[in-house]
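>>> this one's structure only:
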């Protein structure tokens, strides 16, 4: 039985991530919504339209699984086009209409997930990958909202301070390790990795056995940016020991589907360096477009899509 307090904490983090992105886009005028983002062909309006579309699909999965399954079957043959068309259609709406749509979908999804946690604590919701628990669904939505929020922040020239909510993104990256290898047609490593990440507050987030030979270390922010394919590895301070760990850092992803080309290196300073870990603040691959989240269960059976702008989270529970 899931810990109700832990599930509530994830849902609180999801609402905070929504609010963080809302604060970036709500003040924008029509020209601001038309600002190009690092995701090729996507403006800020496309980013929010994609998130609205995804929240609506997640809401359908939680409230009407049969209807979601029918829609998923329709999309199965051309998923990337299906995702892109959702963003393209939504981006044509007036900014006020699009913002209201995203807010409404987010609010409804938050309420549905809260009700599911209270009334059906052990239920697993269908998704584009394996089914997800309520906590996994919420954690995956944190990841995708944060990743697309990075695209919006980059477009606006805003540097967001990382928060403890990155834990959900980092954990998703870790449990989706084997899925990432499968995307490239490679066998999953036989041994677990030791992951040691410096959290935004300076504490240490650890995953895996302490004595594992294969190790990854560095700022949590950097691993998260790498796994959602918002930064090139050469621009990040995450490091690996061991051949398998080294390979993983070149292919890590938190989303279902092909990885895309990713972002080119910029030669800039490491994102993990110089950030103020104590300050509050907000807070995918041909440069990061839409997709689906892998989900917290991705380690066992991931499956979501997240093109440079962002396919959807993969799905599943760890």
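That came through fine. Since the model is a prediction, treat every value here as computed from it, not as a measurement.

>>> from now on I want contacts and neighbour counts done on CA atoms only, so please keep to that.
Noted.

>>> longest helix anywhere in this structure?
The residue-count maximum for a helix in the chain (DSSP state H) belongs to helix 95-119.

>>> adding another structure so you can compare the two:
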């Protein structure tokens, strides 16, 4: 288990890298379209700010979060929250860039402070299953990295992968069953072995070494796949076993309904 202090430190570092990409942009550049259809750079930052605020609410006032969630569910099923999320991103994107950036900065700092104050064993409500403070920090890391990838892509910037990818990969492995459930399919009962090569050549592993169902390949490719930033055909991932193979077609580390993913590059 990764210590919460390390998780939140990595989350702040990841956020700071994305912040550096957008902080010097002229206002008109915030309207640059990203690979997510209909989402500009401003939409991406607004989504991060909004989701950090929702996580902050979950960490500080679970009852208020549950009431907000119930109100949203009355409008659309919880597995069809795409419109809800799009509307929130659209509203935030209308803010002047300087104000939006300040909102995001303030929210993520407040969230980190709140997560460090969550008592051990406490489960925080969320749009998916309830989670611990550590899991929430990991989920925020995943979202920040994924939306930061979209921003960098839109701006023509290549970000160097770091060891922080391990948090994203860990969540991708842990959400294996969720990817099936959200599609109304029965998850496999057999454990998988996942072996990924990190940015520095280190190997990260999950699951029993003797497992018959296996996934191997670059950690970056796996993280891009589970956040649905790349089509499986454009990765160097290898699946051994029919269940592992089917998982890579639907892998999803984020809450909400089944994602549409990205089209193949070729």
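Thanks, I have it. Bear in mind the structure is a predicted one, so any value in this text is a computation, not a measurement.

>>> re earlier: what's the mean distance for the very next helix or strand once past the longest helix of structure 1 versus structure 2?
Next along the chain after helix 95-119 of structure 1, taking DSSP states H and E as the criterion, comes strand 124-125. Aligned to structure 2 and superposed, strand 124-125 of structure 1 gives a mean residue distance of 1.3 Å (mean Cα distance after the TM-score superposition for structure 1).

>>> mind giving me the packing neighbours of strand 124-125 of structure 1?
strand 132-133, helix 134-156 (3 or more Cα pairs under 8 Å, 6 or more residues apart in numbering; DSSP states H and E).

>>> cutoff 7 Å now
strand 132-133 (3 or more Cα pairs under 7 Å, 6 or more residues apart in numbering; DSSP states H and E).

>>> and the strand it packs on, how far out from the chain's middle?
Taking Cα atoms, centre = their mean, to the nearest Å, the mean C-alpha location of strand 132-133 of structure 1 is offset from the chain mean by 15 Å.

>>> so where is that strand in structure 2?
With TM-score structural alignment applied, strand 132-133 of structure 1 matches the range 131-132 in structure 2.

>>> residue 21 of structure 1 -> structure 2?
Under TM-score structural alignment, residue 21 of structure 1 pairs with residue 18 in structure 2.

>>> my read: that match touches residue 148, true?
Yes. Between residue 18 of structure 2 and residue 148 there is a contact under Cα atoms under 7 Å: 5.6 Å.

>>> comparing these two, which residue is more hemmed in?
Ranked by neighbour count (other Cα atoms under 10 Å), residue 18 of structure 2 and residue 148 place residue 148 first, with 24 against 19.

>>> now do the contacts for the more buried one.
residue 18 (Cα atoms under 7 Å, 6 or more residues apart in numbering).

>>> let's go with 10 Å and repeat that
The contact partners of residue 148 of structure 2, by Cα atoms under 10 Å, 6 or more residues apart in numbering, come to 14-15, 17-19, 21-22, 41, 44-45, 48, 142, 154, 159.

>>> could I have the buried ones of these as ChimeraX selection syntax?
Here the buried members of those are turned into a ChimeraX selection, burial being counted by 16 or more other Cα atoms under 10 Å:
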select :14,15,18,19,22,41,44,45,48,142,154
